[in-house]
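Q: quick check, what structure comes out for this input:
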Amino acid sequence: MIETLFPLGWLHYLLGGLTIGAGVALLYLFNGWVGGMSTVFSSSWSFVFQRPFFQQDRFLSSRHWRLVYALGVVLGALIWRFALADGQAQHTSVPAWQLLVGGFLVGYGARLGNGCTSGHGICGLGSLQLPSLGAVLTFMATAFLTANLMAITTKGLA
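A: Predicted coordinates for the structure are as follows:
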């Protein structure tokens, strides 16, 4: 059963989860900062766009450390890819247009839900925020429904 669910193994998922959890916990413990990625994204864009949404004080006052945080996420992914994963890239058969549409839908959902899976799922649930529980349940229900619809659709096309 485990091999079916995790054909590439499960240990790296556990290590990744523990690392992310510890990083977010330490960020909050030492500085009182919440490390949700949608806010990191919006505050980073405040350097580029002058639109009122991106120029809110909550983004401007934290954008320097959030930009460093975002660069750390990108650097961490690059280190994993080239130093720890033996240079083996993960590939997908999903067409680029579907990835693009999915990215826009996720971005819209993060704005609509006032946060993303990392903000609500890791930071919000970790600090026992009830609205985050509702958001995570909505994310997960949507993900389960989408995955099952895609599996049915894919089988029907094959």
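
Q: going forward, measure contacts and count neighbours with C-alpha atoms only.
A: OK.

Q: any chance you could map the strands in the protein?
A: Taking DSSP state E as the criterion, the chain carries no strands.

Q: longest helix in it, by residue count?
A: Counting residues, the longest helix found in the chain (DSSP state H) is helix 130-157.

Q: state the distance from Val74 to Leu125.
A: Taking Cα to Cα, to the nearest Å as the measure, Val74 falls 24 Å from Leu125.

Q: ok, back up a step: give the buried residues for the longest helix of the chain.
A: By 16 or more other Cα atoms under 10 Å, the buried positions in helix 130-157 come out as 132, 135-136, 139.

Q: how about the helices of the protein, start to end?
A: For the chain, applying DSSP H gives helices covering 2-5, 11-31, 37-45, 57-60, 63-79, 96-112, 125-126, 130-157.

Q: and this one, please, so the two structures can be compared:
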Amino acid sequence: MNLPWSAAAGGALIGAAAVLLLATIGRVAGISGITAGSLRAGKGERAWRWAFLAGLTASAGLVLWWQSVPEASPRALLRDALPAWQLMGAGLLVGFGTRLGNGCTSGHGVCGMARASKRSLAAVLVFMACAMLTTFLVRHGGGPT
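A: Predicted coordinates:
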């Protein structure tokens, strides 16, 4: 079930979560920073990070359950997955890009753009250009579809 309001509702919830996190504890909702900090931050900083990540993971599971999306079942995801070496390579490239860009799409695209950060604008423009190039190459360059 992919209703037109689904994307708007999801965007509103992401925005609300980002505003609440900034307003309540003064932190930016950049997932890569939250994830990295969950492993290396001081003891007092880890609890909210793990709670945020657990809520993020649980909400994805709830949406899949609520919408009963058959193509998103664990069996379908494993059946349609790329080979493990490609998934690991993609993960490493995303991690490298996140470190190189000093943040991820949520940090720059949601929080940084809302704060009118020039660095985030530059990062989002690079993200979008790379996404468009990748889409073009996959669709027209003979890569996996």
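
Q: thinking again about what came up before, just put the buried residues of helix 130-157 of structure 1 in CSV and tack on distance to Val24 of structure 1.
A: CSV is the format used below for those (distance: Cα to Cα, whole Å):
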residue, distance to Val24 of structure 1
Ser132, 16
Ala135, 19
Val136, 17
Phe139, 20
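
Q: can you tell me what Trp5 of structure 2 aligns to in structure 1?
A: Aligned against structure 1 by TM-score structural alignment, Trp5 of structure 2 finds its counterpart in Leu11.

Q: number of nearby residues for its match?
A: When counting by other Cα atoms under 10 Å, one arrives at 10 neighbours for Leu11 of structure 1.

Q: ok, now how distant is the counterpart of Gly26 of structure 2 in structure 1 from Ser62 of structure 1?
A: Structural alignment places Gly26 of structure 2 opposite Gly32 in structure 1 (criterion: TM-score structural alignment). Distance from Gly32 of structure 1 to Ser62 of structure 1, counting by Cα to Cα: 12 Å.

Q: higher neighbour count, the two?
A: Legend: neighbour count by other Cα under 10 Å for Gly32 of structure 1 and Ser62, higher for Ser62 (15 against 10).

Q: so what's whichever residue in structure 2 pairs up with Ile122 of structure 1 up against?
A: Using TM-score structural alignment, the equivalent of Ile122 of structure 1 in structure 2 is Val110. Residues counted as contacts of Val110 of structure 2 (Cα atoms under 8 Å, 6 or more residues apart in numbering) are 15, 18.

Q: now stretch 6-14 of structure 2 on structure 1. Mean distance?
A: Compared with structure 1 after fitting, stretch 6-14 of structure 2 deviates on average by 1.0 Å (mean Cα distance after the TM-score superposition for structure 1).

Q: count of residues packed around Ile25 of structure 2?
A: Using other Cα under 10 Å, Ile25 of structure 2 is surrounded by 9 other residues.

Q: one more: Gly55 of structure 2?
A: 12.

Q: need the counterpart of it in structure 1.
A: Alignment note (TM-score structural alignment): Gly55 of structure 2 maps to Gly72 of structure 1.
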